[in-house]
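Chemist: Provided below are the primary sequence and the corresponding predicted coordinates.
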Amino acid sequence: MIDNETNTLNINLFPTVTTLWSQKKLLDNFYTIGELINNTFQPDDDKRAEFFKSLNLIIIYNGNHSSNVALYENNNHIENFNTYDISHWFQEIYYDPKTNTLNHLTCGKTLKPNPLFHENLGYIYEISRLLFQNQIS
């Protein structure tokens, strides 16, 4: 959840996507970050995220490798994040798993960019859309 007192986002409470591009960097972070070596994950200006409130999804776009390591520890949070509510999309946009795209319900046109970088994002979107439409929180 978002801690309103400290304005931080706990990355362990929601599905979190980090885009990793270096296996070496990830392994190095496992050796240099963590409670076992008395160097816990530090939220700082380098770590940035987008929180899609209506999806309960966090996408980390800076500090990916260290944030990924932090997911293995408890009580980890990010201070620099933007919050988005895309629930207004749920009446007009659906996920098509055959094309891995988000499309308009009425005209069928695909939203850009297409396709999604991972199909699981589409499944999360569609589950969130169905929960929202059925007023299940």
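Modeler: Cool, got the structure.
Chemist: C-alpha only now, for contacts and for neighbours.
Modeler: Will do.
Chemist: next, count neighbours for Asn80.
Modeler: Applying other CA atoms under 10 Å, we find 17 residues neighbouring Asn80.
Chemist: ok, and here's another one to check against it:
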Amino acid sequence: MTKFTPNINVKYTIRDQLSKFKNNKKFNTYLHAVNDIINDKETTKQEKINGLNHIIKHLSLSIENQLIEDLLSNFQEFPEPTNDLLNFPTTLRPKEISFKKQIKISIHSTPIITFPWRRERLLKNLQLIGELANNPFKPNENHCYNIYVFPLNLVLIENGHHSTATALLENNTEITIDHYIDLSILYDSIYFNGTYFKNTHYHAKISPKYKEFGIIFEIGRLLNENNLNIIPQDIK
């Protein structure tokens, strides 16, 4: 079984983040919401996890919607799938590790980003896949190189981008993952300040294309810090 070890050397607490980045309204809005959920004395640990997962999924759907809108408006299309969410320096980016077996996860309860990249292919899949077309999405074992990102409970699609984007709209099936990446080891050296990812040691900075991913990254830090890690049962 795969074991994820919580990072106990967390540099930035919720209070640190709220005070340090108080001028970033959107970032602060989500951190306040996460703080309220974590400190709610009337809910159980599992209920807190459920609420935080909903916030992460909301943010992942925001990224997904931007990706699809960009693709539909770009008639030149993208030359290839572009997963630039994890554009950390090679020396810092954790390695992708294979699970011992392929794992199925629910598409309706897991935050997923599909990275569609060909407009024509997306439009064709939107027409051909779905209950109204009498052709529900069927996970293809050849489309299984998908990455689970801990502690974000986020799945990044690496194969089957367009069919999975359509399945995400149908919201009633499963997909397969077979690799994972553990970002918690970055929390000692990287943080998101609402605008940039910054390196605490070298003062380098990276501007993410989608600020929502930076917010998800910091929510993952707080999940880890508070032992509220969202890990599907099959991969604990």
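Modeler: Cool, the structure landed. A quick note: this is a predicted structure, and the numbers were derived from the prediction, not measured.
Chemist: show me the helices in structure 1, by range?
Modeler: Along structure 1, the segments classed as helices by DSSP state H run 23-32, 64-70, 119-133.
Chemist: out of those, deepest packed?
Modeler: Of all these, helix 64-70 has the most neighbours on average by mean count of other CA atoms under 10 Å, namely a mean of 23.
Chemist: ok, residues contacting it?
Modeler: 18-20, 25-26, 29-30, 33-34, 41, 47, 60, 76 (CA atoms under 8 Å, 6 or more residues apart in numbering).
Chemist: in structure 2, which residue range corresponds to it?
Modeler: Alignment note (TM-score structural alignment): helix 64-70 of structure 1 is matched to residues 161-167 of structure 2.
Chemist: now do the contacts for the residue minimising distance to the centre of structure 2.
Modeler: Against the mean C-alpha coordinate of structure 2, by CA atoms, centre = their mean, the closest residue is Leu154 at 3.4 Å. Contact analysis of Leu154 of structure 2 by CA under 8 Å, 6+ apart lists 110-113, 148.
Chemist: closest to Ser19 of structure 2 among these?
Modeler: Pro111 (28.3 Å; CA to CA).
Chemist: map the closest one across to structure 1 for me.
Modeler: In structure 1, Pro111 of structure 2 lands on Pro15 (TM-score structural alignment).
Chemist: give the contact list for its match.
Modeler: 56-58.
Chemist: what about Trp117 of structure 2, how many neighbours?
Modeler: Residues near Trp117 of structure 2, counting by other CA under 10 Å, number 22.
Chemist: and if you look at Lys53 of structure 1?
Modeler: Neighbour tally, Lys53 of structure 1, other CA under 10 Å: 16.
Chemist: in this structure it contacts His88, no?
Modeler: No. Using CA atoms under 8 Å, Lys53 of structure 1 is not in contact with His88; the gap is 11.9 Å.
Chemist: thanks again, I'm all set now.
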